[in-house]
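[1] Pasted the sequence and its predicted model underneath.
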Amino acid sequence: MTELELPPGPRASERVRDLMARMTLEEKLAQIVGFWEKSEGEAVAPLQGEFEAPRGLDDSIGDGLGHLTRVYGTRPVDAAERAAWLWDKQRWFVNETRLGIPALVHEECLTGLSAWGAATFPTPLAWGSSFDPDLVTRMGELIGGSMRTLGIHQGLAPVLDVIRDPRWGRVDECISEDPYLVGTLGTSYVRGLQSTGIHATLKHFVGYSASQSGRNFGPVHIGARELADVLLVPFEMGVLDGAVRSVMSSYNEIDGVPVAADPDLLTGLLRERWGFDGTVVADYFGVAFLQLLHHTAGDLGEAAGQALAAGVDIELPTGDAYLGPLAAAVRAGTVDESLVDRAVLRALAQKEELGLLDATFEDAPPTEVDLDSPAHREVAALLAERSIVLLSNDGTLPLAPDARVAVIGPNADRAAALFGCYSFLNHVLAHHPDAAVGIETPTVLEALRAEHTGGEITSTPGCAVDDDDRSGFDAAVAAASAADVAVLVVGDHAALFGRGTVGEGCDRDDLELPGVQRQLVEAVLATGTPVVLVMLTGRPYAVDWALGRCAAAVQAFFPGEEGGNAVAGVLTGRVNPSGRLPISMPRSAGAQPYTYLHPALGGDGDVTNLSTVPTLPFGHGLSYTSFTHTDLRVAPGASTRDVLTVTVTVTNTGDRAGADVVQVYGKDVVASVTRPVAQLLGYHRIELAPGQSADVELAVPAARLAFTDRSGRRVVEPGELEVWIGSSCAQRDVEASVELVGETYPVTLDDPRWTGVTVR
């Protein structure tokens, strides 16, 4: 056996090395694969029926096991009963396998623990709308606490893919189009989850969201500069600032090289440059896809060799390539066993870190489990309320207390409309239609009935989410005509692999509202009754045709189990909306891919006849009160290696309490390569009473301005920097110009990236 280190970072302990030295090849391979107990029809991963040979847990893996895959999250099971099953199986590993090593249990936890009866929080795109990292941390702590109670060790979240094209189906799993917002909120989630002893997993490393034409698994055509300056930034923050313990390789290729077989990314960058010393896990079936989809490997053994050499330590969710095919390749001499040893050392080191090497499971499993406690509901409600974006309003909202309201639309009374693709309801229960939801999920209609008690409410769906049946239009028109206000609740259905309008494998050719929902909106608008458009979606849609004609418009990105109550609260005025768009609201599908982080020629100008300006910009969001930003101060003497201190006075000039999101933007006026016309440098959410003012001071590290120069270095260059604060990236409420002095500064890994905030 070749003597290996875990490069870079701490060496594996002597205990771990001694343990591996006693292993047979089969016992080593068992530690770097998962096992998934599932049934036919439970399709929650791409092409999952293409690979594994059936094998039973007790009789086929006597050599041990690395991971147990989705023990709670594959089908609706009682948590306490399943915990008893899990403790029994873990005792089996301890007592019946030769080396007595328990399995590591992993679960999905993107919008909460993916288990029956567990709290389901807003989707990550809603986290982005909240601009509230502290609340995201609290959510992560609650999710981690639930997982730890149930004997789970690793969560497959958060998603740090930066949105590049809203046509891509997995937009609802992402946080934002801005890498700094993704990085701060994603790292906050990591900190919350890992504070409970659960290992978080950054995914999908890297490039997945930049796929060709917004197609799932599509090839990525991207330059090294865009990769470094945009897509890698959140992952770097998650590793360096969040100390994350696991990273998942992505399905995509970049410039012809599949990430799962790219040692430059998975070893050279992630480990040798960033110093990551945790485990790299494959996205489900990603190793086998090197043969099946990428065709860079002739068989599964060769695929296993490529992935191991690149730095993929654990094959999930099963051992299709890393068991029999890899064993044969090692014995044939085509794969060096030292690569296996390296992965096994990392897998065992993770188990040692989690305390699994000392676990006996002789303690009793939990018998009473509350996965949706009042604390869970409180945070779910707060995050939902803070994530809802008021896009437009002519004064119709809040609804008059005695208003006659017609609630219309396919998502008005549909619980599934509140949840994203990776919620248990849409991800798993869709395959078990007879199972109860397991948590309270008041719909928008139900919640509005409970809150709007002074006025009459009528309802009719009008149409379905995604078909061409217009037979309900007449009832919708009649209901709207008889009402003072029509609340029209439209949007998405999240699902998998083409079974929904958004979600994994549910990409779009256009950005129109699905089905005949636009025609329904047009028909209701034609009645002349004021229309409040409420969108429950997993992506932004091109609705410029509606915003100018609707009395008000509200955007909710899958707001979770308390989302119906939150929307109703905004409509009635109980909740003062404070969400901001974490992604530009597109003008058209033809303008995609688009990002507010574009250079000058990526926007409008005289050189083209087509506009790229979005319907609403990144950072936009209205309130029932008003705020002013005045007295912008930028401390003198800013240098390329120092901190830029920006201070602004924020005042609530309205007649009710509310929250403002202070957004600081910058523009590098002249640089050695083209730079964005606007870049978010820092933000802070602040609650103010009517008439209250506060000074908000943001300390922006110079490294926030770093970019990749022509030589491939990440640097901060001297020169003029425009700085402004506004209610969106496109609005300059107050602005200043500052000269960054000094030499061109090559950014190091020790340079801070977080923006410090002081409020006076």
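    Received it, and whenever you're ready, just let me know what you need.
[2] alpha carbons only for contacts and neighbour counts from here, please
    Noted.
[3] how long is stretch 226-242 end to end?
    Using CA to CA, to the nearest Å, the span of stretch 226-242 from its first residue to its last is 23 Å.
[4] who's in contact with it?
    With contact meaning CA atoms under 8 Å, 6 or more residues apart in numbering, stretch 226-242 is reached by 160-162, 178-180, 182-184, 186-188, 190-191, 202, 205-207, 244, 274, 276, 706-708, 749, 753.
[5] what's Thr120 in contact with, if anything?
    Contacts here follow CA under 8 Å, 6+ apart; on that basis Thr120 touches Thr111, Gly112, Leu113, Ala380, Phe419, Ser423, Phe424, Gly560, Glu561.
[6] which residues in the stretch 351-500 of the chain form helices?
    Under the criterion DSSP state H, counting those that start in this stretch, the stretch 351-500 of the chain contains helices at 374-387, 424-427, 444-451, 473-481.
[7] most neighbours per residue, which of these?
    helix 424-427 (a mean of 26; mean count of other CA atoms under 10 Å).
[8] Distance-wise, check Tyr284 relative to Gly34.
    Distance of Tyr284 to Gly34, given as CA to CA: 10 Å.
[9] what do you get for Ala328?
    19 Å.
[10] Just give me the residue closest to the centre of this protein.
    Closest to where the C-alpha atoms of the chain average out (CA atoms, centre = their mean) is Cys174, at 3.3 Å.
[11] May I ask you to confirm that it is in contact with Asp165?
    No: counting by CA atoms under 8 Å, Asp165 is not a contact partner of Cys174; they are 11.4 Å apart.
[12] let's bring in a second model and compare:
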Amino acid sequence: MPDVTTPDPRAPYLDPSRSPRERAADLVGRLTRDEKIAMLHQRGPAVERLGLRAFTTGAEVLHGVSWLGTATVFPQPVGLAATWDPDLLRRVGDAVGVELRAKHAADPSVSLNVWAPVVNPLRHPAWGRNEEGYSEDPYLTAELATAYAHGLRGDHPTYWRTVPTLKHAFGYNNETDRAVTSSQLRPRVLREYELPAFTGPLRARAAGAVMAAYNLVDGRPNHLAGELLDLLREATPDELFVVSDAAAPGFVVDLQRFYDDHVEAHAAMLRAGIDSFTDNDADAGPTTRRVNEALERGLVDEAVIDRAVARQLEMRIRTGELDPELDPFVVPADAIDLPEHRALAREAAARGVVVLENAGALPVAPGAVVAVVGPFAERVLHDWYSGTPPYTVGLATALRERLGDAHVRVADGADRIVLRSSSTGRAVRAAGAGHVLVADGDARDAAAQHDATLWESGLWTLQVAATGLLWTGARWVAHADATRVGGWVAQETFRRHVHDDGTWSLQHAGSGRWLRVQHDEQGTLVADGETLAHAERFDVETVRAGASAVREACDGADVVVVALGNDPHLGGRETQDRPALTLPTGMLATWRVAADASPAARHVLLVVSSYPYVLSEDLDADAVVWTSHGGQELGHGLTDVLVGDCEPTGRLAQAWPARVEDVGDLLDYDVIAAHHTTWYATAAPRYALGHGLTYGEVAYRAVTPTTRTWAAAGTSGGDDEVALTVTIRNDGTRTAHELVQVYAHAPGHRLPYGHRLVAHARVALEPGATRDVELRVPLARLATWDVTRDRFVVEPGTYVLGVGASAADLPLRASLTVTGEPVPPRALVGRAVRAADADELHDVELTARTRERGTAVQVARRRARGSVVMSTCDLAGARAVRAVVARTGPGTARVEVEVRVAGGAIPDGVARATGGTAGGTADEATEEPWRTVARLEVPAGGGRWDWRTVEALLDPGPDGTPLGDVRLVLVGAARLATVELTP
């Protein structure tokens, strides 16, 4: 008998000369049904007889290797994006890939399927996970994500260092109710704004996997969105591996209630193209049982399972799992925290610093005395997806290294306090090696003194002054042993209640329980008080007021840097959208104290944050600087820019709004109608996309296009480009690093067109130098999605190319005239048209036509009626209307068909139905009335999936070729899939 545990060396799947796809297909044929089903779970067992090791999907590498011990921590992605430098991001991705391979060398269970980058465009600044993305612009997002993913992947033609996974498909920009909200992505928004961020890295073969998002899109869970996943699969020549998000498979039944049965739901997910179930942690039992039952009930074919397993195996083969001797990316386990990675972390931290305003305060003059105050004077904080850095360098430390101790003063603004228990009469201290908090201390003891810092939304942290360790209530018994705020639910924050007599009670924010002092010998603090009545009261003695320390540090300083911002675990993060867009009041108070204490100083507002803020108009700063949480080298990177050792190169990849009112509804995904992002905004931002200052003085002199006319209207633009030569000059005394940007606008376009970034280039200019910068504008970037023919087109007309330093600073203009055939009238007669493909949607929402395919429209929640408008339709010869309809529930349900043509006349071939106008409304722009030409009643009975075809005859009229707009008004419980005018 042969040894079945030893693979046959002649087996085709072991032949490295064969393609990964061929090898994967051969392997699938050798697996048993049970082995294949087991591989569908995130924790797949080994198949020793075939040489396959145990496999786990997913390792987190968002901006460094996370959750696997010590690793280099780079700036957050939103900070890396501020470099606008694909080469830098590729080098960062390369370093992270090396360190992930080192972790894999130490522990082969570490997956080489890495879950990064996040490519969701930053549509709205209130999204809690803003820090994880790159830019509000989908093409810039794609460019930078492609670069980072290329670094993770490596450049070998056959083998991949890791397989990057793009997160999260699709329409995912809110944490509020994230598993049950439906993102409305009408076709233009989907094609023009959402998809490019995903398809860019896939077309470049920089990523080999995608993670489906928790939410629904157009009424269907993303884990069932086969039509959307197919669009991504069409973008890559490789087999695309699609993983679920954690616990999402169960949500389809338990939260979204899209299916009533987990077996049906799992079968539907497999049919839609989900290849791996991230569910129930290490317990594969529920997943394998559900898939087995789906097979037995005939809900899914084994061929569908084979397809999913083949995609996983192809990915694993690409990482060299079966060819260890040929794998070019093997590194030793100690390839962590390499000197070149430290240097790169510092470079990345400096390159992402953005100087937003500067009235001569920066760079800091030689010999200046600098006061650094505020919560980020020395703190370096981590977010949920950060790794464990080998070290951190804060701003004050780095400035002291550079300027000397005598030139740097520091105060973080925290109050140093003693909390005396009303029960014991003694001070709270951290006791023993376990750092347990007990109320038996002496107020003079350093262990009984605590620094209290107020963050977002009334959340406080308390840390022992002598150790710097934070209080935590994570284990019921309160300790002071945490090095940072962290955890899926942050355990290191407290809410304060001040009683009428001035005593405090403290509520542990993570559990909602109040701190109580036990009746034991030490007076141990425990977080178990159910109500305020059960809470301990503490008398508070202020040892040192934070405001006084700030005043002392600022008094007599030449430059005052007030370092404010957010803790990435508070006030916005995964599972929590931002509660406010403004700086917390406690931090603004620190600014006012610092400004008042040093009227003669230059004041620099430094914002260290995961997202933009709406800055108060009364923040009268001499300079404003932003950086994301910049990783382990934050302090050095900031110092390099503030003192002028590095020229500021950072530019915003996301605009900062001027007013809270300007940002719109977080849950409104129709960026066109909602005027979201730079593309469609009508309100001017405080700081625009691409904004950032240099220490030089760059002047834009001229722009010369290679062509001013392009005769290719009606096509998608293809690979054609327009070249621009932009002449700039540095009139300053320092070398300037300028980011030359080009934005396209089409003021006469028939559709809302927006303001699009279409090209950019970075150039370094010596003082007094003039440079011609060559930029190439892909004409495909001018295209819009033609909903009438389901394709991209560049329409005829004039396109204005603005050139300058940001979306709001475009001193140069070049016009491009596109000639050719315009988009023809929409064909409605004899052709069923999806209601979702309308030109305008009002008070309706997109919804799933069936559980697996198609999109329909229905009246939006809390609305009695809604409508869709199809513009410029060819109505010639129409004699009847036919629609496919269903119901959302009982009650009134009908569709009213209205027509509007020039001059208010009903067009030839379309007669008026009895009943006159619908509501007597008129279009405000043209003052032409809408005329009701048919009413279609939705049959009673049936559910949301019970689609019926209904028809209404129209009185015949004379033949002709009229053009008009058609409005379909949905009333009550009506759902509408398609409409057709019939001859």
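    Structure's in. What do you need? These numbers come from a predicted model, not from an experiment.
[13] Superposing both, give me the TM-score.
    Put the two chains on top of each other and the TM-score (TM-score structural alignment, normalised by the length of the first structure) is 0.80; 653 aligned residues with a CA RMSD of 3.1 Å.
[14] rewinding a little: who has more neighbours out of Ala328 and Gly34 of the first structure?
    For Ala328 of the first structure versus Gly34, the count of surrounding residues by other CA atoms under 10 Å is larger for Gly34: 25 against 14.
[15] where does the more buried one land in three-state SS?
    Using DSSP: H, G, I helix; E, B strand; the rest coil, the three-state assignment for Gly34 of the first structure comes out as strand.
[16] Who are the contact partners of it?
    Residues in contact with Gly34 of the first structure (CA under 8 Å, 6+ apart) are Leu65, Gly66, His67, Leu68, Thr69, Ile314, Glu315, Leu316, Pro317, Thr318, Gly319.
[17] For Gly256 of the first structure, state which of the residues you listed is nearest.
    Comparing these against Gly256 of the first structure with CA to CA picks out Glu315 as the nearest, at 21.9 Å.
[18] returning to what we had before: so which of the helices of the stretch 351-500 of the first structure comes closest to Ser728 of the first structure?
    Of these, the one closest to Ser728 of the first structure (CA to CA) turns out to be helix 374-387, at 15.5 Å.
[19] which residues are contacting that closest one?
    Applying CA under 8 Å, 6+ apart, the external contacts of helix 374-387 of the first structure come out as 119-122, 126-131, 135-136, 138-139, 142, 556-557, 559-563, 565-567, 569-570, 575, 577-580.
[20] if you set the cut-off to 7 Å instead, what comes out?
    Defining contact as CA atoms under 7 Å, 6 or more residues apart in numbering, one finds that helix 374-387 of the first structure is touched by 119, 121-122, 126-127, 129-130, 135, 139, 142, 559-560, 562-563, 566, 575, 577-579.
[21] Same check on stretch 474-485 of the first structure?
    With CA under 7 Å, 6+ apart as the contact definition, stretch 474-485 of the first structure has outside contacts at 403-406, 408, 458, 460, 462, 486, 523-524, 527, 529-531.
[22] that older thread, who wins for most neighbours among the contacts of Thr120 of the first structure?
    Within the contacts of Thr120 of the first structure, most neighbours by other CA under 10 Å means Phe419, with 32 neighbours.
[23] Would you confirm that it contacts Gly563?
    No: with the criterion set as CA atoms under 7 Å, Phe419 of the first structure and Gly563 do not qualify as a contacting pair; they are 8.7 Å apart.
[24] Any buried residues in stretch 318-336 of the first structure, and which?
    Within stretch 318-336 of the first structure, the residues scored as buried using 16 or more other CA atoms under 10 Å are 318-323, 325-327, 329-330, 335-336.
[25] now these in TSV, with secondary structure and distance to Thr443 of the first structure?
    Formatted as TSV, the entries for these read as follows, by DSSP: H, G, I helix; E, B strand; the rest coil; distance: CA to CA, whole Å:
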residue	secondary structure	distance to Thr443 of the first structure
Thr318	coil	38
Gly319	coil	41
Asp320	coil	42
Ala321	coil	44
Tyr322	coil	45
Leu323	coil	47
Pro325	helix	49
Leu326	helix	50
Ala327	helix	52
Ala329	helix	54
Val330	helix	56
Val335	coil	55
Asp336	coil	56
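[26] for those, which one is nearest Arg346 of the first structure?
    Set against Arg346 of the first structure, the nearest of these by CA to CA is Tyr322 (15.2 Å).
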